[in-house]
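Q: quick one: sequence and predicted model below, then my questions.
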Amino acid sequence: MQTTPARSPTDRWRFHRAVWRWHFYAGLFVLPFIAWLAVTGAAYLYQKPIDRWIHHDLKVVQPAHGMPTSASAQIAAVEAVAAGRTFRYTLPERVDGSVEIGVQQADGARDVYYVDPGTARVLGSLPDKGTFSGVVRRLHSLDLIGSWASALIEIAAGWAILLVITGVLLWWPRGQRGGVSSVRGRPAQRLFWRDLHAVTGVWVGAVLLFLALTGMPWSLLWGKQVNVWANGHDVGYPAGVRVDVPMSDQRLADTTATSWSMEQARLPTSHVAPAQHAAPPQQQAHEGHEGHGGRVSGDLAPQPGAIGIDAALERFNGIGMAPGYSVALPRGPMGVYSASVYPERVSLQRVVHMDQYSGRILLDMDYADYGALGRGLEWGINVHLGQQYGTVNRLLLLMACAAIFLLCVSGAVMWWKRRPAGGIGSPPLPHAKRTVAIVFALLCIGGILFPLMGLSLLVIGVLDFILTRGWRSS
């Protein structure tokens, strides 16, 4: 009877070596990004209290005794000192908070003025998104280095997903006693950092995977295309935007900060009566077809016959808008008042559009109106931001950010201790080059789901194939 020869130890570990090689490449590329995102993300978790502390003179006021001043008086006070028109009015969430009034200048630049609602005194201004939290968010998204930075975020998030998957495969117990749930050795030894990296990674890997996936909606290609697809198939933004109401060609994201699911939502149009707006004949002819994509101008000047911001706020308060909501002011004679609020609990998200002349509610949409994909992604985004479950959500993510940073540091130290002189220290290839090809092909499945990451994976795979003369081990 013929017996099958026992496989050599090298043969048994060939799959491990191939996975290790791609895990190394993933870490080499993505660890600096992950460490950066962990640090900036931890700071963003506590944006509101930090903003109140840093910008205390702008954001905190003495609670008003008696009736506060009107919104129109506050806007008039701002426009008396600002070179532009008001485009957004935001009420405070707390009784000791200031009103925030967004002003757009003639060249398109935007500033936010802070006003004491009790006295209508202008406290000062900052550039739009110029608060501490605004800067941290731009740092977190790498937006400060250009619009193409979202492509780097998408690539890094895709590689982070591969990093978690390959890391779990490398951690999986194969009879060893250490490095599974305990750390061996001392800090001077590479073994200590290897075990620390493995144990930390397996505990925080699920959170890292979740954060990478829920961060994808902001990415350049994947996020944009999924948003367009979801909103085109009734699984993204509310079906309410497709009711038989005259719609403009303006998007909600053009007027105010909005949720991911609402970025493609078009604004309805106000009904323009002839007595309210005497337009040239050509413009009147176009407005007669406003239900088929009517145009909203960028004119922020108050329109004759409009109810005004004070009456609009009274109506929005009357329908129960949550505290801290913003109102985007109408643009041109066909524009609408758009109130939006995005509290910590995703179920309280709400967007309401109002006719600027009659005060009639044209559309009233909330989280329950989103499609299935929209609800799922919005919930994930809210958890990602540390908002959905309040203090518990923030504390868990803060600990996760610290663990992710430790994961990056331990990986870097482990590599530094094993790197050879004059090389990057790539893990050795298995003797069977077919094993490397199989692992590479499996990873390419993820590249299909996330195209930018897939393109970078293909580039690295081709370079590795060429430099190793066809994945031949030395």
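A: Cool, got the structure. Treat the numbers as computed from the prediction; the structure is a model and nothing was measured.
Q: okay, CA-based contacts and neighbour counts for the rest of this
A: Noted.
Q: what residues sit buried inside the helix or strand where Val228 lies?
A: For Val228, the host element (DSSP states H and E) is helix 222-232. By 16 or more other C-alpha atoms under 10 Å, the buried positions in helix 222-232 come out as Trp222, Gly223, Lys224, Asn227, Ala230, Asn231.
Q: could you measure from the first one over to Glu154?
A: Pointing back at Trp222 there. 8 Å (C-alpha to C-alpha, to the nearest Å).
Q: which neighbours do the two have in common?
A: Overlap between the contact sets of Trp222 and Glu154, as judged by C-alpha atoms under 8 Å, 6 or more residues apart in numbering, is given by Met216, Phe450.
Q: all strands for the stretch 51-200 of the chain, in order.
A: 85-90, 99-104, 110-116, 121-127 (DSSP state E, counting those that start in this stretch).
Q: any idea which of those strands is most buried?
A: strand 99-104 (a mean of 26; mean count of other C-alpha atoms under 10 Å).
Q: kindly calculate the angle that it makes with strand 110-116.
A: Strand 99-104 runs at 150 degrees relative to strand 110-116, counting by axes from the mean of the first three to the mean of the last three C-alpha atoms, to 10 degrees.
Q: which strands or helices does strand 99-104 pack on?
A: Contacts defined by 3 or more C-alpha pairs under 8 Å, 6 or more residues apart in numbering; DSSP states H and E place strand 99-104 against strand 85-90, strand 110-116.
Q: now find how far off-centre it is within its chain.
A: Relative to the chain's own centre, strand 99-104 is displaced by 23 Å; criterion: C-alpha atoms, centre = their mean, to the nearest Å.
Q: what is the neighbour count of the nearest residue to Ala230 once chain neighbours are set aside?
A: Among residues not flanking Ala230 along the chain, Gly236 sits closest, at 4.5 Å (C-alpha to C-alpha, 6 or more residues apart in numbering). Using other C-alpha atoms under 10 Å, the number of residues around Gly236 comes to 29.
Q: secondary structure class for Gly236?
A: What DSSP: H, G, I helix; E, B strand; the rest coil gives for Gly236 is coil.
Q: and for Cys401?
A: Counting by three-state DSSP, the backbone at Cys401 sits in helix.
Q: run a quick neighbour tally on it.
A: Counted by other C-alpha under 10 Å, the residues lying close to Cys401 total 24.
Q: you'd agree it is up against Ala38?
A: Yes. Using C-alpha atoms under 8 Å, Cys401 is in contact with Ala38, at 4.8 Å.
Q: which residues of the stretch 151-300 of the chain fall in helices?
A: 190-215, 222-232, 281-287 (DSSP state H, counting those that start in this stretch).
Q: now render the helices and strands packed on strand 99-104 as a markdown table, adding distance to Ser347.
A: Formatted as a markdown table, the helices and strands packed on strand 99-104 follow (distance: least, C-alpha to C-alpha, whole Å):
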| stretch | distance to Ser347 |
| --- | --- |
| strand 85-90 | 20 |
| strand 110-116 | 28 |
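Q: structure two is appended below for comparative analysis:
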Amino acid sequence: MPASEPAAAVRAVVPLSRWAVLRRLHFYAGIFIGPFLFIAALTGLAYTLTPQLDRIAYGHELYVDQITESKVPLADQVDAARAAHPTGTLTTVSVLDDPHATTRIAFSTPELAADEKVDTVYVDPYTGQVRGTLTTWYGSTPTTTWLDSFHRTLNLGDLGRNYSELAASWLWVVALGGVVLWLGRKRKYRGERGRALVPDLQAKGVRRTRGWHASVGLWITAGLLVLSATGLTWSQHAGAHFSTVLDAMKGHAPALDAGLTSGHHGTGTAPTGEGLPAGVSLEQVIRAAGPMSGRTDITVPADASTAYVVAQDDGVWPVGFDQVAVDPRSGEVTERVEYADWPFLAKLTKIGIRAHMGELFGIVNQVLLAALALGLLCVIVWGYRMWWQRRPRRATARLGAPPARGGWRALPVWFLAIAVPVTIAVGWALPLLGLSLLAFVVFDLLAGAFRWALRTPGPRPVD
């Protein structure tokens, strides 16, 4: 054998070992993380329908029957809401730029405050009549709140948040890993290069299933990466690390100072929580803040040293999240924070979250999210079907075996020197990914040791 042949053989083995490691990782992630991804996709699909569900379930509270030329003053609407809800502290008055929408007036109670919820009274702005009361969470109706919590936590509290974070942590790994494996396979078989984006409808059995699994996965990869990244930004563990990075890069949205200086203190009656403070009307407060699209939330001053906070909440492109502090006595603007002045990372985070929630592009955003969820559900089912189809045809092995192990042994030192620190860094940034990956490695080593022990012959009997 020529001297160059062993070197060539080694060079051929190294790429194969990388593929083997990637296939085994993709296999383990699909088998063990697949159920979490399936639940996240299924609950996310349900959440995309919340605007329509709200209109069906709470149309009477959310919308008026008839639009007229004039509206009842906001102070009178607050009085009507207080009469219908005599307990609790008045916190927020919300008006929408939709002429069909009711005014939402929120009252906080100690029982609800622990869950960050309020009682919201819905008032017809044209008649001043109360149309109903709902317990809401950051403006969300009970149905939307329940589906949101089910998607994030399975309604299990902080413990349940680990499921969605685990799914989001692995989503980008399995998506990118699958793309690399599929494109690598198409590159290997030159005649199939043009079929990467479409399944081979002539194929049978596992090849047909793999074609659908990979082709649909390729189409939805970009969307899955967005969902993974945006989902992790407000997760429990990875989200805390992300917030630390934003602190270091000064990427948080600037906070509005609603405190009144001595020069702005008046002599009017201090707020009591029963109603509005003495001074300018809410209409004057809104005019002082300037025109705002979407929903405008007016936070009532908690005491005599606090201003009204007028906050824009418009999650539809082009978005707007301006905030303005207005003196309740004089109607002067004491501070303004405009969305246009936010740091780039803060803007990107806000836009990403609203896209994840299906708001950014309205009904188009909902349809795209629903398509992504359905696509992911199908890809997961096809993945498990491949596992079943690859099972050996004998009674002793009812499930498909994982790809061959031991590929990492052929990896070059320089590759491991890069891969190991990068993996540790990613594991620190995404703790649940790091811990579950470590669990996979331990499981794989134990499984290998167990199989080796079964295959090792025992000592021969002594004659």
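A: That came in fine, so what should we check first? Every value quoted in this text rests on a predicted model; they were computed, and no experiment measured them.
Q: quick TM-score on the pair, please.
A: Overlay of the two chains. TM-score (TM-score structural alignment, normalised by the length of structure 2): 0.81; 427 aligned residues with a C-alpha RMSD of 3.4 Å.
Q: translate Thr119 of structure 1 into the numbering of structure 2.
A: Using TM-score structural alignment to pair residues, one finds that Thr119 of structure 1 aligns to Thr127 in structure 2.
Q: oops, could you answer that again for Asp234 of structure 1 instead?
A: Under the alignment by TM-score structural alignment, Asp234 of structure 1 pairs with Lys250 in structure 2.
Q: repeat that for Ile307 of structure 1.
A: Using TM-score structural alignment, Ile307 of structure 1 pairs with Val280 in structure 2.
Q: give me the neighbour count for its match.
A: 16.
Q: mind putting the strands of the stretch 51-200 of structure 1 in TSV, distance to Gln74 of structure 1 included?
A: Shown next, in TSV, are the strands of the stretch 51-200 of structure 1 (distance: least, C-alpha to C-alpha, whole Å):
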stretch	distance to Gln74 of structure 1
strand 85-90	10
strand 99-104	8
strand 110-116	7
strand 121-127	8
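Q: Val352 of structure 1: which of the ones you listed is closest?
A: The minimum distance between Val352 of structure 1 and those falls on strand 85-90, with 14.3 Å, by C-alpha to C-alpha.
Q: Ile404 of structure 1 versus Ala198 of structure 1, what's the distance?
A: Ala198 of structure 1 sits at a distance of 12 Å from Ile404 of structure 1 (criterion: C-alpha to C-alpha).
Q: now the aligned residue in structure 1 for Pro431 of structure 2: closest residue in space, sequence neighbours ignored.
A: Aligned against structure 1 by TM-score structural alignment, Pro431 of structure 2 finds its counterpart in Pro451. Using C-alpha to C-alpha, 6+ apart and skipping residues adjacent in sequence, the residue nearest Pro451 of structure 1 is Trp222, 7.4 Å away.
Q: pretty sure the one you found contacts Leu213?
A: No. Trp222 of structure 1 is not in contact with Leu213 according to C-alpha under 8 Å; the separation is 10.8 Å.
Q: the alignment partner in structure 2 of Glu100 of structure 1: what's it in contact with?
A: Alignment note (TM-score structural alignment): Glu100 of structure 1 maps to Arg104 of structure 2. By C-alpha under 8 Å, 6+ apart, Arg104 of structure 2 lies in contact with Val93, Ser94, Val95, Thr120, Val121, Tyr122, Val123.
Q: what residue of structure 1 takes the place of the third one?
A: For Val95 of structure 2, the aligned position in structure 1 is occupied by Leu91, per TM-score structural alignment.
Q: again, but for Leu25 of structure 2
A: The alignment partner of Leu25 of structure 2 in structure 1, by TM-score structural alignment, is Trp22.
Q: for the helix or strand containing its match, name the packing helices and strands.
A: Take DSSP H and E as the rule and Trp22 of structure 1 turns out to sit in helix 14-44. Packing partners of helix 14-44 of structure 1 (3+ C-alpha pairs under 8 Å, 6+ apart): helix 132-140, helix 149-171, helix 390-418, helix 433-449.
Q: average gap between that helix and structure 2?
A: With mean C-alpha distance after the TM-score superposition for structure 1, helix 14-44 of structure 1 departs from structure 2 by a mean of 2.3 Å once superposed.
Q: show me which positions of that helix end up buried.
A: Neighbour-count burial for helix 14-44 of structure 1, counted by 16+ other C-alpha under 10 Å, picks out 14-27, 30-44.
Q: the residue nearest to Pro451 of structure 1: what's it in contact with?
A: Applying C-alpha under 8 Å, 6+ apart to Trp222 of structure 1 gives the contacts Glu154, Met216, Phe450, Pro451.
Q: go ahead and confirm the third one touches Ala156.
A: Translated: Phe450 of structure 1. No. At 10.7 Å, Phe450 of structure 1 does not count as touching Ala156 under the criterion of C-alpha under 8 Å.
Q: the more surrounded of the two?
A: More crowded of Phe450 of structure 1 and Ala156, by other C-alpha under 10 Å: Ala156, with 25 against 20.
Q: does that one touch Leu452 like I think?
A: No. Applying C-alpha under 8 Å, one finds Ala156 of structure 1 not in contact with Leu452, separated by 9.5 Å.
Q: what does Lys164 of structure 1 align to in structure 2?
A: I think there's a mix-up here, since residue 164 of structure 1 is Val and not Lys. When structure 2 is aligned by TM-score structural alignment, Val164 of structure 1 is paired with Ala175.
Q: quick one, what contacts that match?
A: Gly217, Leu218, Thr221, Leu224, Leu225.
Q: mind redoing it with 6 Å?
A: Under the criterion of C-alpha atoms under 6 Å, 6 or more residues apart in numbering, the neighbours of Ala175 of structure 2 are Thr221.
Q: now swap in Thr89 of structure 2 and tell me
A: Phe107, Ser108, Gly273.
Q: and which of those is nearest to Gly132 of structure 2?
A: When the contacts of Thr89 of structure 2 are compared for distance to Gly132 of structure 2 (C-alpha to C-alpha), Phe107 wins out at 13.4 Å.
Q: what about that closest one, distance to Asp98 of structure 2?
A: The value you get for Phe107 of structure 2 to Asp98 of structure 2, if C-alpha to C-alpha is used, is 23 Å.
Q: what sits up against stretch 51-58 of structure 1?
A: With contacts defined as C-alpha under 6 Å, 6+ apart, stretch 51-58 of structure 1 is touched by Lys59, Tyr114, Leu123, Phe132.
Q: that stretch corresponds to what range in structure 2?
A: Taken onto structure 2 by TM-score structural alignment, stretch 51-58 of structure 1 occupies residues 54-61 there.
Q: okay, buried residues for that stretch please.
A: Buried residues in stretch 54-61 of structure 2, counted by 16+ other C-alpha under 10 Å: Asp54, Tyr58, Glu61.
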